[in-house]
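Asks: model this:
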Amino acid sequence: MQVIEPREVPLGGLRALTVRRTLPHRDRSFIGAWCFVDHYGPTAVCADGSGRMDVAPHPHTGLQTVSWLFQGEIEHRDSGGFHAVVRPGEVNLMTAGRGVAHSEVSTAETAVLHGVQLWVALPEAARHTTRTFEHNAPPAVLLPDQAGQAFVFLGDLAQVSSSPVQTFTPLLGAQLDLVAGADVTLRVDPSFEHGVLLDDGEVSVDGVALAPGELACRDAGSAELRLSSATDGRLLLLGGPPFEEEIIMWWNFVGRSHEEIVRFREEWETGSETFGGVEGYVGDRPRIPAPALPAVRLRPRGRRGRASA
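Replies: As a prediction, this is how the structure comes out:
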């Protein structure tokens, strides 16, 4: 069991929302194809705009974004023409494919913002696919042994439920709400790596206690996962088979080579139709410019760390 502590990262502009990031981490790149985990809130949204999410149009390549909320609402707009509001218990999944641009803004009705933003790396065979979008509200289902309830928003959790949302590699994504005193052993796919992100409560994973915000990661090999909770607790369970491809993840792009990332950046900065435009966004700036590239060559990273060249 590897436990990753989060690091704080500002998201947005002048009154940036602070998020807790656990993936990517210098000691781990993936859980299955999950390659990015941001956890934020609960944050009060104030009259001066602090605590609000307002992320102007920005690009993505080679990934799927997964938005999941515990509190609040976020309005999504993208260059595929999709417009949706994500609410607690609903999943927004955007497939960037070859390229997409989108904006994310908390709604005027949001008083508290609390949730996660997740990325999934697309495999080589699918990473140039057409941009698309899915919205789904999974039902609450009971966990075994009266341990609580689950919302399975991606993939299949044995004994519990499955999701109709399309992914390009096998994945598991679920919110588990545990009751105080829960002690449950779940059947899981032994070919999957698994991660448990604790949002709230006093929860142990296979006997290892977690603090809120920590991400427990376990390699493939076991068909069971034991969860124990001393209090009411809420967590995300993520999983997937080991992702063996090497990727470069820089800014909002997932690619395979330095040259590819350079091209993505140039296309975004020059307004290429690769990413298209986002209609209906109203904010302080029309788009987020790409940062400068580092002075060194970007190297790919796999599940075992950085490549040698």
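Asks: from here on, just use CA atoms for contacts and neighbour counts.
Replies: Fine.
Asks: got the contact list for the helix or strand hosting residue 265?
Replies: Element membership of residue 265, judged by DSSP states H and E, is helix 258-269. Residues from elsewhere that reach helix 258-269 (CA atoms under 8 Å, 6 or more residues apart in numbering): 59, 61, 248, 250, 253-255, 274-275, 289-290, 293, 297-299.
Asks: relative to residue 29, how far out is the nearest residue to residue 144 once chain neighbours are set aside?
Replies: With CA to CA, 6 or more residues apart in numbering as the criterion, residue 144 has its nearest non-adjacent residue at 6.9 Å, and that residue is residue 184. Shown here: residue 184 relative to residue 29, a distance of 28 Å by CA to CA, to the nearest Å.
Asks: compare with the first, here's sequence two:
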Amino acid sequence: MSNLDREAVPAVCGGRGFVVAEPVRELLSPRRVQLGESTEVRRLLPNLGRRMVGAWCFVDHYGPDDIAGEPGMQVPPHPHMGLQTVSWLHEGEVLHRDSTGGLQTIRPRELGLMTSGWAISHSEESPASHARFLHGAQLWVALPDSHRHTEPHFEHHAELPVVTAPGLKATLMLGEVDGATSPGTTYTPIVGADVALTRGADVRLPLDADFEYAVLSMSGEAHVDGVPMVPGSMLYLGCGRTELPLRAESDAGLMLLGGEPFEEELIMWWNFVARTGDEVEQARKDWTEGTRFGEVHGYDGAPLSAPELPSVPLKPRGRVR
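Replies: You can find the predicted model right below:
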């Protein structure tokens, strides 16, 4: 998914200086962003107060949207570099096309994982014949310097491991929870899990004390470590936790995101994750001139144009403002 803001603002991310080394409860409110003509998203990362959770550097939550008789999601071809995209649905379907020739319909609780490496472009759209409702999340994972120039590729995993407990079903998107490991390729110690709770559930999910964590509320009413959460909000939890108390007031859906704090400092501008302003400028030039990022075949429409670069130099700094 693209960052469609026409006034793209650079976000400076990474570094351990602002990682909270103890358990906290920091509730993050979303910023509403229009994505195309018919989809509004709630952007949780980068946030005014926090820009990364482990290697997770971008989180959009959208829906449930009633798209009966509507085109639904329509994101034209656009470029990425230096990151992985994670497509995750609770309802509906999204058709993915990319410049490596990838073509895949992603359905609820299937993993669509695209590794951009040094350069890729892709489009996302609701199929012509689609379900009434569209509800999901789009997330980015920053690639470490040792892997950010890897060859681009796309993975689709329809079957994912599941961890269960009374009132809980956790589907592993990435990484490991309670001995279950996702088949998705990762390049840093990271975890992503879709957690479904039934009404009345009161459980504790095991965590890695060396990771920092956050929880995104997708649906329903749940308390995360005693904090009530509404859909579209995110709770940052810091580090130092070995378990996470969860309690559901109704059937609820959550996403657990975590990982080892990301050491490297980054610049994130538009759809690029880089280390220097010069890299961003070159990537924008390459996309505008039609080089490096390849071509997406089959999408009925023109690719996105890159926004203008800011007038001030882009410099990496830290994880929070």
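Asks: give me the more crowded residue out of residue 184 and residue 29 of structure 1.
Replies: Using other CA atoms under 10 Å, the more surrounded residue of residue 184 of structure 1 and residue 29 is residue 29, with 24 against 19.
Asks: can you find the partner of that one in structure 2?
Replies: In the superposition onto structure 2, residue 29 of structure 1 corresponds to residue 51 when matched by TM-score structural alignment.
Asks: residue 70 of structure 1 now?
Replies: With TM-score structural alignment as the criterion, residue 70 of structure 1 pairs with residue 90.
Asks: list the buried ones in the helix or strand that contains its match?
Replies: Here residue 90 of structure 2 sits within strand 83-91, counting by DSSP H and E. Using 16 or more other CA atoms under 10 Å as the test for burial, strand 83-91 of structure 2 gives 83, 84, 85, 86, 87, 88, 89, 90, 91.
Asks: now those residues as a markdown table including distance to residue 188 of structure 2?
Replies: What follows is the buried residues of strand 83-91 of structure 2, written out as a markdown table (distance: CA to CA, whole Å):
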| residue | distance to residue 188 of structure 2 |
| --- | --- |
| 83 | 12 |
| 84 | 11 |
| 85 | 14 |
| 86 | 15 |
| 87 | 18 |
| 88 | 20 |
| 89 | 23 |
| 90 | 26 |
| 91 | 29 |
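Asks: coming back round to it: and the residue nearest to residue 144 of structure 1, how far from residue 147 of structure 1?
Replies: Between residue 184 of structure 1 and residue 147 of structure 1 the computed distance is 6 Å (CA to CA).
Asks: sorry, back to before: if you skip the residues just before and after it, what's nearest to the match of residue 70 of structure 1?
Replies: Nearest-residue entry for residue 90 of structure 2: residue 108, 4.8 Å, with adjacent residues in sequence omitted and distances by CA to CA, 6+ apart.
Asks: so the one you found sits against residue 93, correct?
Replies: Yes. Taking CA atoms under 8 Å as the contact criterion, residue 108 of structure 2 and residue 93 are neighbours in contact, 6.9 Å apart.
Asks: comparing these two, which residue is more hemmed in?
Replies: Summary of the neighbour comparison: residue 108 of structure 2 and residue 93, criterion other CA under 10 Å, with residue 93 having more neighbours (25 against 17).
Asks: surely that one touches residue 128?
Replies: No. Here residue 93 of structure 2 lies out of contact with residue 128, judged by CA under 8 Å, at a distance of 10.5 Å.
Asks: ok, the residue nearest to residue 144 of structure 1 - contacts?
Replies: Listed by CA under 8 Å, 6+ apart, the contact partners of residue 184 of structure 1 are 144, 145, 147, 226, 227, 228.
Asks: and with 10 Å instead?
Replies: Residues in contact with residue 184 of structure 1, defined by CA atoms under 10 Å, 6 or more residues apart in numbering, are 143-148, 178, 224-229.
Asks: residue 170 of structure 1 too?
Replies: 32, 33, 154, 155, 156, 192, 239, 240, 241, 242.
Asks: is it possible to get JSON lines of the residues you listed that adds neighbour count and distance to residue 99 of structure 1?
Replies: Shown next, in JSON lines, are the contacts of residue 170 of structure 1 (neighbours: other CA atoms under 10 Å; distance: CA to CA, whole Å):
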{"residue": "32", "neighbour count": "27", "distance to residue 99 of structure 1": "22"}
{"residue": "33", "neighbour count": "28", "distance to residue 99 of structure 1": "18"}
{"residue": "154", "neighbour count": "25", "distance to residue 99 of structure 1": "22"}
{"residue": "155", "neighbour count": "22", "distance to residue 99 of structure 1": "24"}
{"residue": "156", "neighbour count": "20", "distance to residue 99 of structure 1": "28"}
{"residue": "192", "neighbour count": "24", "distance to residue 99 of structure 1": "28"}
{"residue": "239", "neighbour count": "31", "distance to residue 99 of structure 1": "25"}
{"residue": "240", "neighbour count": "24", "distance to residue 99 of structure 1": "24"}
{"residue": "241", "neighbour count": "20", "distance to residue 99 of structure 1": "25"}
{"residue": "242", "neighbour count": "19", "distance to residue 99 of structure 1": "25"}
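Asks: between these, which is nearest residue 49 of structure 1?
Replies: For the contacts of residue 170 of structure 1, the residue nearest residue 49 of structure 1 by CA to CA is residue 154; the value is 32.5 Å.
Asks: ignoring the adjacent residues along the chain, who's closest to the closest one?
Replies: When the adjacent residues along the chain are set aside, residue 154 of structure 1 lies closest to residue 173, with 4.6 Å between them (CA to CA, 6+ apart).
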